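Participant: Below are the sequence and a predicted model for it; my questions follow.
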Amino acid sequence: MYVPQHFAAPDLQAVHELLDHSGASDLVTWTPRGIMATLLPFVFDPAAGEHGALLGHLARNNEQWRHGSDAEALVIVRGPDAYVSPSWYATKREHGRAVPTWNYVTAHVYGRFVAHDDPAWTESLVRRLTGKHESDRPLPWSVDDAPEAFIKGHLRAIVGVEVVITRVEAKWKLSQNRGPADVEGVTEGLLTGTPQDHLVAEAMRDTQRRTAG
């Protein structure tokens, strides 16, 4: 991924937070029929391997898990993103030399692909996934809420997958190439928009805090 220095991730903690808080991401691997991609929810395990791992599962009928074991895989993790209007730039009002752009946070995670055709491994993964997405709910659902035979049937229909991370290319494109007045204008403009726009504004301010000084 092309990452100019001024759009580099502010620090490793920010990258880990992105991996930890992300919902679903694209798993991309090579198969005999060519490149294949599947959108999957992942759990980030920072303690696995040297750089951590992303854990998920595929449908057993999805041929992607049968190919490329131990080969390199790519997971495309997306943070918030939003359109940026040139009307928000203070400098646009001064000289008019401004065009639209897009602000976003993303990470390309590369690693060794491992398939886990093991019900115990997959059940542990499913419990971690549901815990991640249910823990803050008023009435959190648990795997134990469903009949055991029902859960076992579902586990037979999926296969665990793990991407043991070897490197991460992360990009925080959040107007760092603009002056302070333009950055503030973009932030304020985003705060008048959608909830997704608000998340980008929050990411901009968080990045400023992390990189200050």
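Facilitator: Yes, it's here. Given the structure is predicted, the values throughout are model-derived calculations rather than measurements.
Participant: C-alpha from now on. contacts and neighbour counts both.
Facilitator: OK.
Participant: Let me see the contact set for residue 100.
Facilitator: Each residue near residue 100 by CA atoms under 8 Å, 6 or more residues apart in numbering is listed here: 83-86.
Participant: Whichever of these end up buried, select them in ChimeraX.
Facilitator: Buried residues among those (16 or more other CA atoms under 10 Å), as a ChimeraX selection:
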select :84,85,86
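Participant: Pick the one among the contacts of residue 100 closest to residue 110.
Facilitator: Residue 110 lies nearest to residue 83 out of these, by CA to CA, at 27.4 Å.
Participant: Name the nearest residue to the closest one, ignoring sequence neighbours.
Facilitator: residue 102 (4.6 Å; CA to CA, 6 or more residues apart in numbering).
Participant: Wait, that neighbour touches residue 172, no?
Facilitator: No - Residue 102 lies out of contact with residue 172 (CA atoms under 8 Å); the separation is 11.3 Å.
Participant: Those two: who's more crowded?
Facilitator: The neighbour count for residue 102 versus residue 172, taken as other CA atoms under 10 Å, is higher for residue 172 (25 against 12).
Participant: The residue most central in space within the chain: what's it in contact with?
Facilitator: Of all residues in the chain, the one closest to the mean position by CA atoms, centre = their mean is residue 77, 2.8 Å from it. Contact partners of residue 77, counting by CA under 8 Å, 6+ apart, are 18-19, 22, 24-26, 106-109.
Participant: and the helix or strand containing residue 187, how far out from the chain's middle?
Facilitator: Secondary structure from DSSP states H and E places residue 187 in helix 180-190. Put simply, helix 180-190 sits 25 Å off its chain's centre (CA atoms, centre = their mean, to the nearest Å).
Participant: Kindly report the same for stretch 85-95.
Facilitator: Taking mean C-alpha positions (CA atoms, centre = their mean), stretch 85-95 and its chain are 31 Å apart.
Participant: Second structure follows, compare the two:
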Amino acid sequence: MHPHPAFRWEDRPAIRDLVRDIGFGALFAATPDGPRVAHVPVVWLGDDTLGFHLARGNGLARHLDGATALFNLQGLDAYVSPDWYGAGPDEVPTWNYVAVELEGQVTRTDEDGLVAILDAISHEQERRLAPKPEWTLAKVDPARTAKLLTAIIGYRLEIRAWRGTRKLGQNKPDAARLAAADALAARGSDRIAALMRGAK
């Protein structure tokens, strides 16, 4: 879906928070074998840098170092029936969603960088499981860790272009947008309904 200018989302701190909260998305890049995608956990290594890792055998792995790649993160989404707007018969179905595209150059890390990425990803996810004691890589037998590190490669994505989209009915009259939000909430889609209610 081509984003309408009304749906453009340029709030970088909020985009960073969404990427941090979800922590998983799709990385796309061109290869000599055609376009490829890998589904990757990610973590912020700085304001404009994402860290991630791939299995060494992944079809993208050998082509990424120095390449331009696009990381896509899909947030909340929901189908919106035209009947919910209460605006007459000329409305059509649509899909509301929140999404982020981050484009930049990929650099392969050394082993220390890979370990730092693994530690950061597990820390970010494990802290959410409190009061469970946090799992760390230090709990793994060193021989097992050494074997693991030969099977994966760490990367940094230095972001050069940020493209955020929040398509939440901002192009509709307030009454129609709020009516659709109420209909979604009644069907259990409370989170996207709340975003629609706050959309301007």
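Facilitator: Yes, it's here. This is a predicted model, so every value here is computed, not measured.
Participant: So after superposing, what's the score?
Facilitator: Superposed pair, TM-score by TM-score structural alignment, normalised by the length of the second structure: 0.90. Supporting alignment: 198 aligned residues with a CA RMSD of 1.8 Å.
Participant: Could you point out which of the contacts of residue 100 of the first structure is nearest to residue 6 of the first structure?
Facilitator: Out of the contacts of residue 100 of the first structure, the member with the shortest distance to residue 6 of the first structure (by CA to CA) is residue 84, at 17.6 Å.
Participant: Give me the aligned partner of the closest one over in the second structure.
Facilitator: Under the alignment (TM-score structural alignment), residue 84 of the first structure maps onto residue 80 of the second structure.
Participant: Next one: that match relative to residue 193 of the second structure, how far apart?
Facilitator: 11 Å (CA to CA, to the nearest Å).
Participant: can you map out the helices along the second structure?
Facilitator: Using DSSP state H, the helices of the second structure run over 12-22, 111-126, 142-151, 174-186, 190-198.
Participant: The third one vs the first structure, average offset?
Facilitator: For helix 142-151 of the second structure, the mean distance to aligned residues of the first structure following superposition is 1.8 Å (mean CA distance after the TM-score superposition for the first structure).
Participant: That helix corresponds to what range in the first structure?
Facilitator: Under TM-score structural alignment, the match for helix 142-151 of the second structure is residues 148-157.
Participant: Only the buried residues of that stretch, if you could.
Facilitator: residue 155.
Participant: so how many other residues sit close to the closest residue to residue 152 of the second structure other than its chain neighbours?
Facilitator: In space, and not counting its chain neighbours, residue 152 of the second structure is closest to residue 55: 4.3 Å by CA to CA, 6+ apart. Using other CA under 10 Å, residue 55 of the second structure is surrounded by 17 other residues.
Participant: Tell me how far the alignment partner in the first structure of residue 55 of the second structure lies from residue 98 of the first structure.
Facilitator: In the first structure, residue 55 of the second structure lines up with residue 59, judged by TM-score structural alignment. Going from residue 59 of the first structure to residue 98 of the first structure by CA to CA gives 47 Å.
Participant: Likewise for residue 88 of the first structure?
Facilitator: Distance from residue 88 of the first structure to residue 98 of the first structure, by CA to CA: 10 Å.
Participant: Compare these two and say which is more crowded by neighbours.
Facilitator: residue 88 (21 against 15).
Participant: re the thing from before, and which of the contacts of residue 100 of the first structure is nearest to residue 113 of the first structure?
Facilitator: residue 83 (33.9 Å).
Participant: shouldn't that closest one be in contact with residue 103?
Facilitator: Yes - between residue 83 of the first structure and residue 103 there is a contact at 6.4 Å, judged by CA under 8 Å.
Participant: For the closest residue to residue 59 of the second structure other than its chain neighbours, which residues are in contact?
Facilitator: Nearest residue to residue 59 of the second structure, sequence neighbours excluded (CA to CA, 6+ apart): residue 36, at 7.3 Å. Residue 36 of the second structure sits next to 28-30, 59-60 when contact means CA under 8 Å, 6+ apart.
Participant: Out of the residues you listed, list just those in strands.
Facilitator: 28-30 (DSSP state E).
Participant: Tabulate these in a markdown table, adding columns for neighbour count and distance to residue 68 of the second structure.
Facilitator: Shown next, in a markdown table, are these (neighbours: other CA atoms under 10 Å; distance: CA to CA, whole Å):
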| residue | neighbour count | distance to residue 68 of the second structure |
| --- | --- | --- |
| 28 | 19 | 9 |
| 29 | 19 | 7 |
| 30 | 16 | 8 |
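Participant: just the residues you listed now: which is nearest residue 137 of the second structure?
Facilitator: Checking these one by one against residue 137 of the second structure (CA to CA), the nearest turns out to be residue 28, at 28.1 Å.
Participant: For the nearest residue to the closest one once chain neighbours are set aside, give its distance to residue 158 of the second structure.
Facilitator: The shortest distance from residue 28 of the second structure to any non-neighbouring residue, by CA to CA, 6+ apart, is to residue 37 (4.4 Å). The gap separating residue 37 of the second structure from residue 158 of the second structure is 18 Å, by CA to CA.
Participant: now residue 180 of the second structure
Facilitator: From residue 180 of the second structure to residue 158 of the second structure the distance is 38 Å (CA to CA).
Participant: Of those two, which one has the most company?
Facilitator: The residue with more neighbours, out of residue 180 of the second structure and residue 158, is residue 180; 24 against 21, by other CA under 10 Å.
Participant: Residue in the first structure paired with that one?
Facilitator: In the first structure, residue 180 of the second structure lands on residue 186 (TM-score structural alignment).
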